[in-house]
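J.: Fold the following, please.
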Amino acid sequence: MLAALALALPAQGAEPTLTLNLAAGQQQPEKVSMLLEILFTLTVLSVAPSIVLCCTSFTRIIVVFSFLRQAMGTGQMPPNQILASLAIFMTVVIMYPTGKKIYDEALNPYMEERLGFSEAVKRAEAPMRDYLFKHTREKDLSVFYTITKMDQPKTKEDVPTVMLSAAYMISELKTGFTIGFLVYIPFLVLDMVVSSVLLAMGMMMLPPAMVSMPFKLLLFVMVDGWNLMTAALVNSFV
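T.: Presented below is the predicted three-dimensional model:
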């Protein structure tokens, strides 16, 4: 037994070594090793919340919902969790065509080993860039070129994806604030009417917001506000 143990131990003076092979096999030069695939997957999962916020319709939707809740004066109703969940589900519906195109043209061929890793990334990036360009203003994109002092791009292919994502987020904030302003107007008019009535009745000690909130809720329910708001937001991305 001692002899077997002695044979199992490394020779005297030898140093144990650990080798990690990150290269792909020689038979498939375009195939990335499993370790790199795992690292890439973990990286994508770690930055997934930022990708959802920056590169999808989530930003515009959650901004409009926040304006709607403030205009109605309902405080924390609906709760943040409800609004965020609804915004996520709407984002999935709106981004479904883009996601399906990425799956059909990049992810599925790569999983079936019909595409190399680099080619799959390029094909996955193309539908996303088309979506970003569709909803990004050139004015917002030029701001970042002015900041970085880079030459103006001649074609869409010359625009870096990172810069395009930043410009897209500014455009979405602008659009969200515009829609939020339009949502605010009917509730603001109702607040002014209630304030004028209370002032004419001499009830100056009663907060107008407290009196107008039931009327705003009644108005929102009567016109089926959630259906109209959801349809308007979804159609704004068509």
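J.: contacts and neighbour counts: CA atoms only from here.
T.: Noted.
J.: In this protein, what residue spans correspond to strands?
T.: Remark: no strands are assigned in the chain by DSSP state E.
J.: Can you tell me which residue sits nearest the middle of it?
T.: Nearest to the mean C-alpha position of the chain, counting by CA atoms, centre = their mean, stands residue 52 at 2.5 Å.
J.: these two touch, right, that one and residue 58?
T.: Yes: with contact defined as CA atoms under 8 Å, residue 52 and residue 58 form a contacting pair (6.8 Å).
J.: Where is the longest helix in the chain?
T.: helix 161-200 (DSSP state H).
J.: Which neighbouring elements make contact with that helix?
T.: helix 48-55, helix 58-72, helix 117-134, helix 138-148, helix 208-222 (3 or more CA pairs under 8 Å, 6 or more residues apart in numbering; DSSP states H and E).
J.: Among these, which comes closest to residue 4?
T.: helix 117-134 (46.1 Å; CA to CA).
J.: now that closest one and helix 48-55, what's the angle there?
T.: Taking axes from the mean of the first three to the mean of the last three CA atoms, to 10 degrees, helix 117-134 and helix 48-55 form an angle of 40 degrees between their directions.
J.: Counting neighbours, which bits of helix 117-134 end up buried?
T.: Within helix 117-134, the residues that count as buried by 16 or more other CA atoms under 10 Å are 117, 120, 123, 124, 126, 127, 128, 129, 131, 132, 133.
J.: how about this one, so we can line them up?
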Amino acid sequence: MTRFVQLICTLLLVVSTSVLAQDPAVTALVDPAAAVQNNPAGLTAFTVTTNPDGSQSYSVTLQVLAIMTALGFIPAILMLMTSFTRVVVVLSILRQATGLQQTPSNQIIIGLALFMTLFIMRPVFDQVYTQAVEPYLNEQMLFQDAVAVGRVPMEEFMLAQTRTTDLEAFMEIAGIDAVPAGERIPLTVLVPAFVTSELKTAFQIGFMLFIPFLIIDLVVASVLMAMGMMMLSPMIVSLPFKLMLFVLVDGWNLVMGTLATSFGL
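T.: Take a look at the predicted model:
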């Protein structure tokens, strides 16, 4: 869990640093010359130091400010760049298929999807931590190098789960004909393509989950119609049978195993 927190903080720092670097007002604030000119007292807590090799190092105060500012990006990173979307959609469809409106509750579904996401993404997080976060924390790698190395496993995971048709569609919308060899696909193209593929896969899995429950509903409805019980709702009668079927086949184990297997685990 500590590794996951450190990884999230690093991702937040990447996003917030990019945003701050594009803001002219913030650029003037973090420029040492502008800071000295605007602040005769010499307060340079927000500074960017240029290294001999041309790279830049941000002050600790600025890094903390960037992390605190970017806390709002945690839900977006979790939902749009991990397996969370597929898991939570499948679990929601499963709840609808069984006919249970509020059981399991939304809190349980989100919590279960969160820990399933940690389980599925653990190999990717371990690579990011080992290759980027740990060397950066040990001062063996510059921040920019750590970002370049750490984003590779995440991009590889998203590319492995993204359909070619979805990726080509968003590249066409963005006006990108082809990505030259050795260059990365922009995140503005990769992330929406990945989310679209995840939603499609989740709907396919949900369709397969719906079939056995739909058959039970049809059988119960036909029996009730044949018996002349038109006023009795088939949903009330079929619900116990659907629950019994789901428990007898160990449905939760099958669903969780299917979700993990769908990501190649």
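J.: Superposed, what's their TM-score?
T.: Remark: TM-score between the superposed chains equals 0.88 [TM-score structural alignment, normalised by the length of the first structure]; 224 aligned residues with a CA RMSD of 2.0 Å.
J.: what sits against the residue nearest to the centre of the first structure?
T.: residue 58 (CA atoms under 8 Å, 6 or more residues apart in numbering).
J.: repeat that for 10 Å
T.: Counting by CA atoms under 10 Å, 6 or more residues apart in numbering, residue 52 of the first structure makes contact with 58, 59, 88, 91.
J.: Residue 114 of the second structure too?
T.: 78, 79, 83, 84, 85, 87, 88, 108, 120.
J.: which of those count as buried?
T.: 79, 83, 84, 85, 87, 88, 120.
J.: isn't the third one right next to residue 260, touching?
T.: I take that to be residue 84 of the second structure. No: the criterion here is CA atoms under 10 Å, and residue 84 of the second structure misses it with residue 260 at 11.6 Å.
J.: Could you check how far residue 51 of the second structure is from residue 57 of the second structure?
T.: 7 Å (CA to CA, to the nearest Å).
J.: neighbour-wise, which of the two wins?
T.: Shown here are residue 51 of the second structure and residue 57; by other CA atoms under 10 Å, residue 57 has more neighbours (15 against 9).
J.: do you know how far the nearest residue to the more buried one once chain neighbours are set aside is from residue 34 of the second structure?
T.: Nearest residue to residue 57 of the second structure, sequence neighbours excluded (CA to CA, 6 or more residues apart in numbering): residue 49, at 5.1 Å. Between residue 49 of the second structure and residue 34 of the second structure the distance is 13 Å, computed by CA to CA.
J.: for residue 71 of the second structure, same thing?
T.: 28 Å.
J.: now do residue 124 of the second structure
T.: For residue 124 of the second structure relative to residue 34 of the second structure (CA to CA), the value is 41 Å.
J.: swap in residue 209 of the second structure?
T.: Taken as CA to CA, the span from residue 209 of the second structure to residue 34 of the second structure is 61 Å.
J.: okay, those two: which has more neighbours?
T.: Higher neighbour count among residue 209 of the second structure and residue 34: residue 209, with 18 against 14, using other CA under 10 Å.
J.: Check the alignment and tell me where that one lands in the first structure.
T.: Mapped onto the first structure by TM-score structural alignment, residue 209 of the second structure lines up with residue 183.
J.: same check, this time on residue 18 of the second structure
T.: In the first structure, residue 18 of the second structure lands on no residue (TM-score structural alignment).
J.: Ok, residue 196 of the second structure next?
T.: Under the alignment (TM-score structural alignment), residue 196 of the second structure maps onto residue 170.
J.: Am I right that that match is in contact with residue 142?
T.: No: with contact defined as CA under 10 Å, residue 170 of the first structure does not reach residue 142; the gap is 11.7 Å.
J.: what sits in contact with each of residue 52 and residue 58 of the first structure?
T.: Common neighbours of residue 52 of the first structure and residue 58 (criterion: CA under 10 Å, 6+ apart): 88, 91.
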